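**Student:** Structure, please.
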Amino acid sequence: MQITSFKQYEEDYKKSVENPEQFWGEVAQNFQWRKPWYKVLSWNFTEPNIKWFEGAKLNITENCLDRHLATNGDTPAIIFEPNNPDAESITYTYKMLYERVCRFANVLKRNGAKKGDRICIYMPMVPELAIAVLACARIGAVHSVIFGGFSAKSIADRINDSQCKLVITADGAYRGNKQIPLKEVIDDALIGCPTVERCIVLTHIRTPVSMLKGRDVWWEDEVKHVNDVCEAEEMDAEDLLFILYTSGSTGKPKGVVHTCGGYMVYAGYTFTNVFNYKPGEVFFCTADIGWITGHSYIVYGPLSQGATSLLFEGIPTYPTPSRFWDIIEKHKVNTLYTAPTAIRSLMSYGDDPLNGKDLSSIRVLGSVGEPINEEAWHWYDEKIGKGKAPIVDTWWQTETGGIMISPIATVTPTKPGFASLPLPGIQPLLVDENGKEIEGNGVNGNLCIKFPWPGMLRTTYGDHERCKQTYFSTYENLYFTGDGCLRDEDGYYKITGRVDDVLNVSGHRIGTAEVENAINMHAGVVESAVVGYPHEVKGQGIYAFVICPEMHGDTDLTKKDILQTVTRVIGAIAKPDKILFVNGLPKTRSGKIMRRILRKIAEGDFNNLGDTSTLLDPAIVEEIMEASKGL
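**Tutor:** Below you'll find the model as predicted:
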């Protein structure tokens, strides 16, 4: 199943396009099934209606746990690194994890959960979060993990949309030097959630909480009443595995649905290939399990392959900006998979935090969440990988279930800023606004996928029409990613940003990511965000919000320097018309910049900013609005 040479990649890719059913049927043989499929794939993109491995029966936890017990029972499955660097890290072997998952699965059953029930999980990044996810899958319940930082209203919206029966939470969470009162937030959310019958609460930070009789129970008490024997529920390949909410353009969150069989095969296949994983290595994905990256590359992907997955509770800069490097040295991490936002943040501290750190165990580096700008790519390559560790710049989405376009570590030649080539089974194409395919190389267009893959979403929960309209109606018979893309002379793909983040300046189409990349190359700039605003002459002007702590007291000169940098990197056409220096950017808790808000500020429309409750720091919006008035 593992690709070991570029020639093999080309052969596998050719086979996957010419005979997808045979290709994925063979990949799926590497997993454990209770009953085989009678048909690998049936599909149409009009409805849409996609089914993989029809008729097959399985339980994903048997693939992530049971099948490893005989040969790898004592292999570390999860290494937990707490927020506090002085606290002991904890290692769970596959045998220990299996026992804890079975025990908690019995707790769920004891509290009324059964196959098909939706269960909301709102927890810190602790091993019990992974245990709760797997316990749901064990009994055939559908988990809906909500990142442990969302507001009560956001949680209530998600619980009500999927009509969750149970909630699993903790008293609170540590995040750097802060404590987040999770149970308190859940209590506020549950006031408006009539479907929730039970709330299971883990003790973590030992803060006082309110426990309602008849609804709230302690995790620690419940596990005492059950044993660790729990037969895995038999699931159909197309049964729901989980719902994961992603913000929609309408503001109402969309519940992206993934199913058991196809998702398992795709998460496992992409994990083992993209990262060139070797048995016994330590894989460190820094994402939160509340996001798809954590689902696929902390829990299901690594565990399905018998890997060792490192789970970190804290943040990269606490208590010092060397925290990641300390963890890598301590646990001899072989693969680091993190976000460009984190990389740029750590870059801004200079080389001091790296001094004396032993990063020699690093063999593969990964980037996820947004296109990585060239400066960050080179820093990551030189300072962290020492020029020896390939960088896999992965492009994918919540909706795709797993990585779609990416180098394969040690196999694909890389280029800074390029997601490179599609993985086997992925058939991308570029189209113009009218849906006409743009052929050849050295072209730009909207990125679509023309053939199904096993990990793709099946619907949006409770609203199939919304799924159809969002992903399958823009262009006939294609899945539309919403991203703009460049395909260079070598056929390499480079994501240029969301299509609604493409600027049209004097008839020239410019991706915001491209302009941001150029601005970020300026020595003093930590991060930037670019949006369009109405311009009398050009149609659209470019408005840049820039974090630049080092201006040496001369903002005008620094602005000119940035303009000179952009001109040098892209050309004068891409020069920002306005530059506003800010202390921070409005970001969601997953690190995504909310450009919708910045667009409104750039237009001077301060009264229609929309919902800012999901921002990491809503106060930054007020600060930016005030500063913009002087521009």
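
**Student:** use CA for all of it now, contacts and neighbours both
**Tutor:** OK.

**Student:** Give me the buried stretch members for the longest helix anywhere in the chain, please.
**Tutor:** Looking across the chain with DSSP state H, the single longest helix is helix 94-110. The neighbour-count check on helix 94-110 (16 or more other C-alpha atoms under 10 Å) flags 94-109 as buried.

**Student:** And that helix, how far out from the chain middle?
**Tutor:** Helix 94-110 sits 26 Å away from the centroid of its parent chain (C-alpha atoms, centre = their mean, to the nearest Å).

**Student:** just checking, next helix/strand downstream of it?
**Tutor:** strand 118-122 (DSSP states H and E).

**Student:** Tell me which residues of that following strand come out buried.
**Tutor:** Those buried within strand 118-122 under the rule 16+ other C-alpha under 10 Å are 118-122.

**Student:** Can you give the contact residues for the helix or strand that that strand is followed by?
**Tutor:** Beyond strand 118-122 on the C-terminal side, the first helix or strand identified by DSSP H and E is helix 127-139. With contact meaning C-alpha atoms under 8 Å, 6 or more residues apart in numbering, helix 127-139 is reached by 59-61, 78, 80, 97, 100-102, 104-105, 108-109, 114-115, 119, 121, 123, 142-143, 145, 168, 231-233, 241, 289, 299, 311.

**Student:** ok, now with 7 Å
**Tutor:** Contacts to helix 127-139, defined as C-alpha atoms under 7 Å, 6 or more residues apart in numbering, come from residues 59-61, 80, 100-102, 104-105, 114-115, 123, 142-143, 232-233, 241, 299.

**Student:** what's the nearest residue to the residue sitting nearest the centre point of the chain if we skip its chain neighbours?
**Tutor:** Centroid-nearest residue in the chain: Thr293, 3.4 Å away (criterion: C-alpha atoms, centre = their mean). Once flanking residues are discounted, Thr293 sits nearest to Ala287: 6.2 Å by C-alpha to C-alpha, 6 or more residues apart in numbering.

**Student:** Let's see this one next, to set against the first:
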Amino acid sequence: MSEEELKKPEQIVHYPDPSFQESALIHDYNELYHEFEKDPDAFWRRIASDLLWFKQWDNIKVWNHPYAQWFTGADLNITYNCLERHVNNDRRNKVAIFWAGENGKERILTYYQLYKDVMRLGNALKSLGVEKGDRVCIYLPGIPELVVSMLACARIGAVHTVVFAGYGSKALNERITGAGAKIVITADASVRRGGSIPLKPVVEEALIHAPTVERVIILRTQEPKVSLLDEFELDYEDLISQADRYCEPAHVDSEDPLFILYTSGTTGPPKGIVHAAGGYMVGAYYTTKYVLTLRENDVYWCTADPGWITGHTYGIYGPLLVGGTIFLSEYTPDYPDPGIWWKLIEDYGITIFYTAPTAIRMFMRIGEEWPNKYDLSTLRLLGSVGEPLNPEAFEWFYKYIGKEKCPILDTWWQTETGMHMVTTMVGLPMKPGYAGKPIPGVVATVVDDDGDPVPTGATGFLAIKEPWPSMMKTVYQNDERYQQYWNFGKYGYYSTNDLAVMDEDGYIMLLGRSDDIIIVAGHNVGTAEIESALVSHSAVAEAAAIGKPDPLKGNIIKAFVILRNGIVPTPKLIHDLRYHVRIILGPISVPAELDFVDNLPKTRSGKIMRRVLRAKEMGMDPGDVSTLDD
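**Tutor:** Next comes the predicted model:
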């Protein structure tokens, strides 16, 4: 979309029903934003005071660029706020989790049941020698035990690192060894599209060069039960059945790490994003309550896998902090038929539905006849996350799922930010194609290379000017990489690596990444990981990967491969290379297209210029190529 098109006056605007403005927790966006600007510490003090702290803070924020400390001196435990805060009041028997598995399986956990399970697993981990600060890797499908495992780690002060269960052994190994995990929690298999996908063999291969791992806890769900290696592999159910019933919540400092979540690196191995306990808790609570407007009687479904940051903040921690009812499911959106998600919304009375543009575009392609078969009248709010929601998808979502009654939150944020940063808050006019405005508490703008504001309607870089509570603490064991985030332009703003445009009303449109991350179906995939996987094949000398726009997935991966001398390109080799990437990184990282080439565009220092490949692929001007080696 050109800048001229962005300036066209015929921008569609949807005005929500006045009742939404009346029922929203934030009645006047401008008034609240000005309140935040006037006294940021007072703003965050008021939000944080809703939560329970074992020891109050000395300072709300200590900011020494590029480092921020939040709620300094405070002691807390996030699980005390997710569990006791509700169990000890009137939510003891409230449903915390509805879980729907394939073939009609269903599980329901109340807050009290979840509380008991978390304490038992917490004690089980302690019995294995897990101490405060130790890292635990969780490699589980989207089942209640994943939630229990995350909370059990947080309960005892251990640091969890959740790995998406669709990743292959190499990607898993990188995350286990990168975090120095002491324990791995996994399952024998996951269920997907009517089939069983073994996980234990993936873990076994990933542990071949993982010396820090002392034990593996395995949830055995299949019959016959898989055999376990004596002493090293332990049965999940046996372990918790022998554990004590009460587990004292560890008192952790606000600045202590809560979790490490790995995201794809642009120039090397995946980055371990570290989030601290206090600031993350406040950010997750605030945005779930005030942006998603989660209420007492809501049944809330975030379709993101807990292996991603969306699943952390808005699939688990945020809604549990607010005391909401979470819906989890292992169903994919088109199995056993393309109506399954709409059936689940009808069956469980889902009120808030938070999903990805990829899913929305897939449903668009299939047609509205499927959602029209089901009663979606319980829905009151729709959300989108993971990549920009294009206007066509927005309109379809608004008309056929929300029935032109539900506000749509097109949310922009990152693994590194930990919480929502830009969206159209409930009650404000919605502009399809525009995510919205910075939420109160966030200072974001669109700037040029130097960090100065660009004219209205001009393309620039989205930058964050001030710290916020849920910002990442650092990149694990790579503080230099963290510092690079806060080094944008002459003012040292936080660099989002996203291109954006701001209109005359302050609404921001995201145009895509400016770096070497490819967003495929809402998942961040690093070009470096794909290229490394390809080059690890004996036939490949060199490789480059780019994102190519796709109407369904947002982007697909296209790879360019230089073969070793004497290797002949064949269709079978293409198949073999794609399969090789799948085995190493998992299906989301497999190139949809692969070309054999004789050379790649590089700078004189040897860096591959992927933008030149991307421009050529899309038939565009590659821009300045003066630094090309040839």
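
**Student:** Any idea what the TM-score comes out to?
**Tutor:** For this chain pair, the superposition-based TM-score is 0.81 by TM-score structural alignment, normalised by the length of the second structure; 540 aligned residues with a C-alpha RMSD of 2.9 Å.

**Student:** Pull up the aligned stretch in the second structure for the longest helix of the first structure.
**Tutor:** Across the second structure, the stretch matching helix 94-110 of the first structure (TM-score structural alignment) is residues 111-127.

**Student:** Check the mean deviation of the matching stretch from the first structure.
**Tutor:** Stretch 111-127 of the second structure differs from its equivalent in the first structure by a mean of 0.7 Å after superposition (mean C-alpha distance after the TM-score superposition for the first structure).

**Student:** on that earlier part again, which of the buried residues of strand 118-122 of the first structure lies closest to Cys193 of the first structure?
**Tutor:** For the buried residues of strand 118-122 of the first structure, the closest approach to Cys193 of the first structure (C-alpha to C-alpha) belongs to Cys120, at 11.5 Å.

**Student:** Of the buried residues of strand 118-122 of the first structure, just say which sits nearest to Ile519 of the first structure.
**Tutor:** Tyr122 (37.2 Å).

**Student:** Show me what that closest one aligns to in the second structure.
**Tutor:** That one, Tyr122 of the first structure, aligns with Tyr139 by TM-score structural alignment.

**Student:** my guess is Glu542 of the second structure is in a strand, correct?
**Tutor:** Yes: checked against DSSP: H, G, I helix; E, B strand; the rest coil, Glu542 of the second structure lies within a strand.

**Student:** surely it meets Val535?
**Tutor:** Yes: counting by C-alpha atoms under 7 Å, Val535 is a contact partner of Glu542 of the second structure at 5.8 Å.

**Student:** Go through the buried residues of strand 118-122 of the first structure and say which is closest to Ala267 of the first structure.
**Tutor:** Ile121 (20.8 Å).

**Student:** burial measure for the aligned partner of Lys224 of the first structure in the second structure, as a count.
**Tutor:** Counting by TM-score structural alignment, Lys224 of the first structure lines up with Ser241 in the second structure. Neighbour count for Ser241 of the second structure, taken as other C-alpha atoms under 10 Å: 13.

**Student:** Check the gap between Ser241 of the second structure and Trp99 of the second structure for me.
**Tutor:** 22 Å (C-alpha to C-alpha, to the nearest Å).

**Student:** Please name the residues that touch Arg92 of the second structure.
**Tutor:** Counting by C-alpha under 7 Å, 6+ apart, Arg92 of the second structure has contacts 86, 111-112.

**Student:** same deal with Tyr507 of the second structure?
**Tutor:** Counted by C-alpha under 7 Å, 6+ apart, Tyr507 of the second structure has contacts 434, 436-437.

**Student:** Same check on Asp298 of the second structure?
**Tutor:** 324-325, 351.

**Student:** Okay, helices next: where are they in the stretch 301-450 of the first structure?
**Tutor:** Taking DSSP state H, counting those that start in this stretch, the helices of the stretch 301-450 of the first structure run over residues 301-304, 323-331, 340-347, 374-379.

**Student:** So what touches the third one?
**Tutor:** In this structure, residues lying in contact with helix 340-347 of the first structure by C-alpha under 7 Å, 6+ apart are 321, 367-368, 370, 372, 376, 526, 591.

**Student:** what span of the second structure lines up against stretch 372-385 of the first structure?
**Tutor:** Counting by TM-score structural alignment, stretch 372-385 of the first structure corresponds to residues 389-402.

**Student:** buried residues in the matching stretch?
**Tutor:** Taking 16+ other C-alpha under 10 Å as the criterion, stretch 389-402 of the second structure shows 389-390, 393-398, 400-402 as buried.

**Student:** Skipping adjacent residues, who's closest to Val447 of the second structure in space?
**Tutor:** Per C-alpha to C-alpha, 6+ apart, closest to Val447 of the second structure is Pro453, 4.2 Å.

**Student:** what does Gly283 of the second structure give?
**Tutor:** Using C-alpha to C-alpha, 6+ apart, the closest residue to Gly283 of the second structure is Ser470 (5.0 Å).

**Student:** element containing whichever residue in the first structure pairs up with that neighbour, please.
**Tutor:** Superposed on the first structure with TM-score structural alignment, Ser470 of the second structure falls opposite Gly455. Under the criterion DSSP H and E, no helix or strand holds Gly455 of the first structure.

**Student:** Can you name the residues that contact Gly455 of the first structure?
**Tutor:** By C-alpha under 7 Å, 6+ apart, the neighbours of Gly455 of the first structure are 262-263, 266, 400-402.

**Student:** hmm, back to that, the nearest residue to the match of Lys224 of the first structure once chain neighbours are set aside and Leu52 of the second structure, how far apart?
**Tutor:** Excluding the flanking residues, the one nearest Ser241 of the second structure by C-alpha to C-alpha, 6+ apart is Arg120, at 7.7 Å. Distance of Arg120 of the second structure to Leu52 of the second structure, given as C-alpha to C-alpha: 22 Å.

**Student:** Just confirm Cys164 of the first structure is within a strand.
**Tutor:** No: counting by three-state DSSP, Cys164 of the first structure is not part of a strand but coil.

**Student:** Could you find the closest non-adjacent residue to Ile408 of the first structure?
**Tutor:** Val274 (4.4 Å).

**Student:** Alignment lookup: Leu228 of the second structure to the first structure.
**Tutor:** So Leu228 of the second structure corresponds to Met211, using TM-score structural alignment.

**Student:** Then Gly166 of the second structure?
**Tutor:** Counting by TM-score structural alignment, the partner of Gly166 of the second structure is Gly149.
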